[in-house]
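# Sequence and computational prediction follow.
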Amino acid sequence: MNRALRVPAGAFLLQARDRGDDDPAVGVGFTCSKKVGNAVARNRAKRRLREIARLDLPALARPGWDYVLIGRAGTTAARDFAAMREDLRRAIDKAHSGKAQVGRPREPRR
C-alpha cells in the first residue's frame, strides 16, 4: 500500500488503492501501532475502526479497491463515534475525487 492514496481523517489515516483487477471484492484492513497505546487501547481503536467500516463501507467503497484504516494515537479510541463515521465518509470521497495525496516509499533512515 506504499503507493496508495493517503487521506488523513480526524481519528485515523485512510489508505485506498485500486487493485486494477476484475475482482469486484472490496479489501479492508486495520492497523494500530504501539504509538496508539497499550494492547487495550489498540484493541479498542481497532474495534471502533472495524465497526465504522462495517456500517459505512458497503455503501461508500468502490468494487476492486482496497482500503486500510490506520489508527492514530490518542484520537481513534477517544473520538466521538458519529464524528468517526463522518471522517470515513469524507476520506473516501476525497480519495475517489482525486484530491488525495499519493504515497511513495519512504527514504531509508540514515
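Good, I have the coordinates. Numbers count the residues shown, from 1 in each chain.

# CA only for contacts and neighbour counts going forward, please
Will do.

# quick one: contacts for the spatially most central residue of the chain?
By CA atoms, centre = their mean, the chain has its centre lying nearest to Leu69, at 2.2 Å. By CA atoms under 8 Å, 6 or more residues apart in numbering, the contact set of Leu69 is Phe12, Leu13, Leu14, Gln15, Val28, Gly29, Phe30, Thr31, Leu49.

# The last one: helix or strand, and which one exactly?
Under DSSP states H and E, the secondary-structure element containing Leu49 is helix 39-60.

# structure B:
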Amino acid sequence: MTDAEKAATEHPGAAFSSCAVLRKRADFLRAARARRAPCPAFLLQARQRQPGEAVGIRVGFTCSKKVGNAVARNRAKRRLREIARLVLPEHGQPGWDYVLIGRRDDTATRDFAEMQQDLRRALRKIHGGRA
C-alpha cells in the first residue's frame, strides 16, 4: 500500500487536497434546497455558502438504496468521488458546497469521460457560464 493509499484510508477525503468533504446532514439538506443541475448519470446540487461559514470548495456524495446493494452504491460513489477529484479543483468555485447524487444503473455504467463532461456542463449551468 502506497503512502497516498494509507492517507486516503486513514483520513477519508484526503484525496481532495483542495476540496473538503461534507459529512453533516445539515450541509446536505442546505444543498438540497439550493441550485440543481440534472445529468444523465447523477444530480448535482450546489449552494453558495455565507461569508465566514467555511473556506474553499466542499463536496458531498450520496447514493440511495435505489441505486442498488452496498456494492453497487459504493462503486457509484467511488466513480462520483473520482470525477469530483478531477473536475472540481479546476471548475468549482471557492465558497460553494456541491453534492453529487448517484442514479440507478447510470452512475455505474456511463462512460467515465462523459461523466466528467457532464460535471463540467453542470457546473457551468450552476454558475451561469462562469465555471
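Looks like it came in fine. All figures in this text were calculated on a predicted structure; none of them were measured in a lab.

# Need the TM-score between these chains.
With the length set by TM-score structural alignment, normalised by the length of the first structure, the two chains reach a TM-score of 0.85; 98 aligned residues with a CA RMSD of 1.2 Å.

# Mind listing what's buried along the helix holding Leu49 of the first structure?
Of all the residues in helix 39-60 of the first structure, those buried under the rule 16 or more other CA atoms under 10 Å are Ala41, Arg42, Asn43, Ala45, Lys46, Arg48, Leu49, Arg50, Ile52, Ala53, Leu57.

# Could you report the neighbour count for Ala122 of the second structure?
Counted with other CA atoms under 10 Å, residues neighbouring Ala122 of the second structure total 22.

# sec struct for the counterpart of it in the first structure, please.
Aligned counterpart of Ala122 of the second structure in the first structure: Ala91 (TM-score structural alignment). Look at Ala91 of the first structure: counting by DSSP: H, G, I helix; E, B strand; the rest coil, its state is helix.

# Over to the one 3 residues further on?
Of the three states, Lys94 of the first structure takes helix according to three-state DSSP.

# Run a quick neighbour tally on it.
Around Lys94 of the first structure there are 18 residues (other CA under 10 Å).

# Pretty sure Val7 is one of the things it touches, is it not?
Yes: Lys94 of the first structure is within contact range of Val7, at 7.3 Å (criterion: CA atoms under 8 Å).

# Give me the aligned partner of the residue nearest to the centre of the first structure over in the second structure.
In the second structure, Leu69 of the first structure lines up with Leu100, judged by TM-score structural alignment.

# ok but that match is inside a helix, no?
No: counting by three-state DSSP, Leu100 of the second structure falls outside a helix, being strand.

# before we move on, the earlier item: and the helix holding Leu49 of the first structure, how far from the second structure on average?
Using mean CA distance after the TM-score superposition for the first structure, helix 39-60 of the first structure ends up 0.4 Å from its aligned counterpart in the second structure, as a mean over the superposed pairs.

# What range does that helix cover in the second structure?
Counting by TM-score structural alignment, helix 39-60 of the first structure corresponds to 70-91 in the second structure.

# can you list contacts of the matching stretch?
Residues contacting stretch 70-91 of the second structure (CA under 8 Å, 6+ apart): 15-16, 18-19, 57, 59, 61-65, 67, 100, 102, 107-108, 112, 115-116, 119-120, 123, 131.

# where's the aligned residue in the first structure for Arg35 of the second structure relative to Tyr67 of the first structure, distance?
Residue correspondence to the first structure (TM-score structural alignment): Arg35 of the second structure is matched to Leu5. Note on Leu5 of the first structure: its distance to Tyr67 of the first structure, by CA to CA, to the nearest Å, is 9 Å.
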